[in-house]
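Peer 1: Build me a model:
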Amino acid sequence: MTQMNSSTGTDRFDVVVVGGGVLGTSVAARLAATSASVCVLEAASDVCEGASKGNAGTACSYYGPPGTLETELINRSYPHWEELCGRLGVAYRRGGAIMLALDDAEAETLGHTLAELDEAGVRGEMKTPAEVAQLEPLANMATVAGLWMPDEGVIDPMALTVAYANLAVTNGAQLRLNAPVTTIRRLDDGSMELATPQGTVRGRYVVNAAGVRAGDVSELAGGEPLRSWPRKGQYAVLDRRFAEQLQRTVFCTHSPTTKGINVVPTTHGSALLGPTAQDLEDAGDTSTDRDQVEALIESARRLVPSITRDVVIKTFAANRPASEEPHRLRFDQTVANLLHVTNRSAGVSVSPAAGAYALDLLRDAGLDAEDRPDAVRALPSTPRLRTATDLNTLFAQDPLYAQVVCACESVSAAEINRALTSPVPACSLDGVRKRTGAMYGRCQGSLCAAGISFLTALHTNTGPRDVKQTAHGTVGQ
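Peer 2: You can find the predicted model right below:
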């Protein structure tokens, strides 16, 4: 249970998690299912506002070389996506992926990649050009060879992060939003006191899951220097007119320096092209660049030539945390009770196992955290109008399912209301989008934003012009 220090007004927890992205919330969800008291501090006004909000949504079976902790955690995670997403109500599809080689040099590289897959215990199979065409008819006909990876999947990364957060809060974790950590003070008893604009908390252990800000948090805690920087990835979103023809994720052949541009069908029915990679100094720079987007589209056309610019409905960018240490799930070398949990590009893919691994590390370090038999493991299901097969039953369950607010994505007022009343409720139009998929379609909210603003205003006790558009501005602005 949370304890209050009566002399200072400081809440005390067994574990304080800094960061409300996919890794921070996955750790919090696992810890909250134990007897440990947990608090999550998130700098933004909602969870999933950093790299977890802007990625391709691939749930990988393979990402890095064998023998690394990252690969071990992916191996522990990918066989269980159906079970996890089933109880969390998160969209997931294991459609497999094909990696294309468009010349002999790339075909040789695919051979090395297959050897890595074998060594890592991951399924993969080389395919002829004819077999590639059967797996993915849109693939470039000039393909020399393909590497088929049947266990690759796609997931809704924003819904996953929100679900982890909902599960953590349901099981008793505290979530403090708009709570960037400004100072960290190490106390005589070994605990740490973290000051935020929302008050001060004390933790016996601190989990640093702050993404691109992880180096700042380590410095505040007196920990080891963690050099990290934002690496911008730009994406293009393609509408269903194209995406409904795409059967598999299409990867380019990896190079020694980059995983390159990929074509990914999403769980919402669209498709994503990306990401690019551009190292920055400003973590807040999420602008897109016309030249970069044009280059992105051309790179994607190398894999799938039928992509045309007229099916692009949106471009966006997000910053992932780059560092010399691509994956970090370990205790600090200087501060014994500071646990670093960061990943450059595969945070979604390692997240199911990362929570359990972090708990094991904390227990080994002395955290008394027994699994609670009464802990909630599954979230209440929220039926989706777009995928419902029995509309009469759905309308009887809640008549507001018959009130379509977002026509492009078939999102009803019932779904939006649930997003606005969940354990971690949406507080902005963007928050509703993350939880329901509203405004994902071709019109990008131009037709439905007014209705979503109205419903959001009702639940947040604000006027429609004062409803938040994103974490940084209102509809009226």
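
Peer 1: switch to C-alpha atoms for all contacts and neighbour counts from now on
Peer 2: Fine.

Peer 1: Show me the strands in the stretch 51-200 of the chain, by range?
Peer 2: 58-59, 92-93, 97-101, 125-127, 145-149, 153-155, 174-176, 183-186, 192-196, 199-208 (DSSP state E, counting those that start in this stretch).

Peer 1: Mind putting those strands into TSV with mean neighbour count?
Peer 2: Formatted as TSV, these follow (neighbours: other CA atoms under 10 Å):
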stretch	mean neighbour count
strand 58-59	25
strand 92-93	20
strand 97-101	27
strand 125-127	17
strand 145-149	25
strand 153-155	26
strand 174-176	21
strand 183-186	16
strand 192-196	21
strand 199-208	23
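
Peer 1: can I get the ones you listed in a markdown table with distance to residue 246?
Peer 2: As requested, the strands of the stretch 51-200 of the chain are exported to a markdown table (distance: least, CA to CA, whole Å):
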| stretch | distance to residue 246 |
| --- | --- |
| strand 58-59 | 15 |
| strand 92-93 | 13 |
| strand 97-101 | 11 |
| strand 125-127 | 18 |
| strand 145-149 | 15 |
| strand 153-155 | 13 |
| strand 174-176 | 39 |
| strand 183-186 | 49 |
| strand 192-196 | 46 |
| strand 199-208 | 38 |
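
Peer 1: Tell me which of these approaches residue 29 most closely.
Peer 2: Among the strands of the stretch 51-200 of the chain, the nearest to residue 29 by CA to CA is strand 174-176 (10.9 Å).

Peer 1: run this one through as well so I can compare:
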Amino acid sequence: MSTQSFDIAVIGAGVIGAAIAAELSRHDRRVVWFEAAHDVAEGASKANSAIAGCGYDLAPGSLESDLILESSEHWESLCRSLDVPFRRIGALSLAFDEGDSESLKNLANQAGAAGVDAEILSGDRLRRAAGTAAPTAVEALHVPAEAIIDPIRLTIGLAKLAVLNGVELRRSTPVTGFWHHPSGNISHVVTPGGAVAVGAVVNAAGVNADRITDAADAEPFTMWPRKGQFMLLDRAVGHLVPKIMSTAPTPETRGIYAIPTTNRTVLIGPTADDRDDRADKSTDADTLDSVWARAQRLLPDRVDRRYVTKTFAGLRPASDRTYRIEVSPKVPNLVHAAGIRSTGVSAAPAVARYVTNLITTEVMTLAPKSAALRDIPPLPRLAEVTTDRAAEEFACDPGSPPDKHPMVVCACEHVTAAEIAAECRGPVPATSLDGVRKRTRAMAGRCQGAYCSVGVSFILSSATGQLPGGIRQGEPGSEWEGAEQ
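Peer 2: Predicted coordinates for the structure are as follows:
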């Protein structure tokens, strides 16, 4: 039996688990955080629509709606503190016929009931808001509070904050079981590395949350993956889509989206297909053809498929009940944060506070730390500064060592060697090429790493002490040494 002991264990390092770990790090308790994958943000948190919603399209009064509304008020300050890109650009839900217009009226009433400002635009006002996008739209519901965010940087930023303030993050450490006290409480979390004594457990395992509740002999529930396929458009046309654009919702679907990103590209999608395979992130030509066809009404006429630089899929955690955030009725020290589907990013900060309150009121007391909390030191990023500031901050010093050098390694995304090296040695360091990409956007541009991956691999090798052939693309088994030539 392991002699290690923690007050609270958090399971899952997506955006919900990261937000909970960061919130718990503010309190005077020992927290251990388990993630089965090799890195944080490896599930739905790295493959979603990148929207920080304000809840206008949800029926008011639900837990989901309340938590999204609460989170929406604080995004600006939170993202500044975490060094996370965020822009409140607004959204347009578009009508193309009378049926769509009726849907917009219902949506406007719903937004009003939730206390969210929204207005139906037409004519010149619509054209000013939409620019050249959606040229055949006749009306739109404009919601100024809708925002875009970098969900990967958000998850990583929250993880860094948690680790800097004392949370012990264990990556590549799946939870395989639990031991219990005679009272029914969980006494230990079991992993391949041994058992760890805990006082409470938070189940934030995403699409695998049902497997955690089964392993804990708690109440059963069912999760499954809902696949969403996306297309990414080059930033050359990013300025032509000024707001989050969507078709009007129907009883069957919330519609398709064209979403400007914080990196000035445009996301098209997603689909919503319920599947069985929890690891299948493949895309297929027929679905992507459908996505493109449905998105045509949202895009300017001049945007064609030649501007697509990447396609990908994410698996959202669907469930037999959404927003299952509660203390288990069968295992008194197990707290579920499950079934948080496609709005996880939008609700994450408030979900973390809600879970912390549940722990305080029903599981154990939590007192704020007496010592000052540590903040995330900002990392200068060449792509995010003006030309004048770049000339000053990234001026080349011939004597700089390679890991401090301002040399641009990724030309597509303007990422320097110093930025990559810093993220390979930070509080939650990158250990793979995918990890570097998530933290810096190196290899995420037009060439998708064709020109810069060797340079990134060299810096990662230097920072980690791994031989170049041992550098992994992502999970163990993806080493370059074993890749096909």
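
Peer 1: what's the TM-score for these two chains?
Peer 2: TM-score for the superposed chains, counting by TM-score structural alignment, normalised by the length of the first structure: 0.96, backed by 470 aligned residues with a CA RMSD of 1.5 Å.

Peer 1: re the thing from before, which one of the strands of the stretch 51-200 of the first structure lies nearest to residue 385 of the first structure?
Peer 2: Of all those, the one in closest proximity to residue 385 of the first structure, counting by CA to CA, is strand 92-93 (16.8 Å).

Peer 1: what stretch of the second structure does the closest one fall on?
Peer 2: Aligning strand 92-93 of the first structure against the second structure (TM-score structural alignment) gives residues 86-87.

Peer 1: Same check on stretch 225-243 of the first structure?
Peer 2: Aligned using TM-score structural alignment, stretch 225-243 of the first structure spans residues 220-238 in the second structure.

Peer 1: Quick check: buried residues in the matching stretch?
Peer 2: For stretch 220-238 of the second structure, the neighbour count (16 or more other CA atoms under 10 Å) marks 221-235, 237-238 as buried.

Peer 1: Looking at the residues you listed, which are in strands?
Peer 2: Assignment to strands by DSSP state E places the following of these there: 223, 224, 225, 226, 227, 228, 229, 230, 231, 232, 233.

Peer 1: my guess is residue 225 of the first structure contacts residue 215, does it?
Peer 2: Yes: with contact defined as CA atoms under 8 Å, residue 225 of the first structure reaches residue 215; the gap is 6.7 Å.

Peer 1: what's near enough to touch the alignment partner in the second structure of residue 272 of the first structure?
Peer 2: In the second structure, the residue paired with residue 272 of the first structure is residue 267, using TM-score structural alignment. Contacts for residue 267 of the second structure (CA atoms under 8 Å, 6 or more residues apart in numbering) come out as 49, 230, 231, 232, 233, 257, 258, 259, 260, 261.

Peer 1: JSON lines please, covering those and showing distance to residue 404 of the second structure.
Peer 2: Output for those, formatted as JSON lines (distance: CA to CA, whole Å):
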{"residue": "49", "distance to residue 404 of the second structure": "34"}
{"residue": "230", "distance to residue 404 of the second structure": "36"}
{"residue": "231", "distance to residue 404 of the second structure": "35"}
{"residue": "232", "distance to residue 404 of the second structure": "32"}
{"residue": "233", "distance to residue 404 of the second structure": "32"}
{"residue": "257", "distance to residue 404 of the second structure": "40"}
{"residue": "258", "distance to residue 404 of the second structure": "38"}
{"residue": "259", "distance to residue 404 of the second structure": "35"}
{"residue": "260", "distance to residue 404 of the second structure": "32"}
{"residue": "261", "distance to residue 404 of the second structure": "29"}
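
Peer 1: for these, which one is nearest residue 99 of the second structure?
Peer 2: Among the contacts of residue 267 of the second structure, residue 257 lies closest to residue 99 of the second structure (CA to CA), at 18.5 Å.

Peer 1: In the first structure, what sits opposite that closest one in the alignment?
Peer 2: That one, residue 257 of the second structure, aligns with residue 262 by TM-score structural alignment.

Peer 1: For the stretch 201-350 of the second structure, which segments count as helices?
Peer 2: 209-215, 285-295, 344-362 (DSSP state H, counting those that start in this stretch).

Peer 1: if we can go back for a sec, need the contact list for the match of residue 257 of the second structure.
Peer 2: Residues near residue 262 of the first structure by CA under 8 Å, 6+ apart: 249, 250, 251, 252, 272, 273, 274, 275, 300, 303.

Peer 1: Mind checking which of those are in strands?
Peer 2: The strands, defined by DSSP E, take in 249, 250, 251, 252, 272, 273, 274 from the contacts of residue 262 of the first structure.
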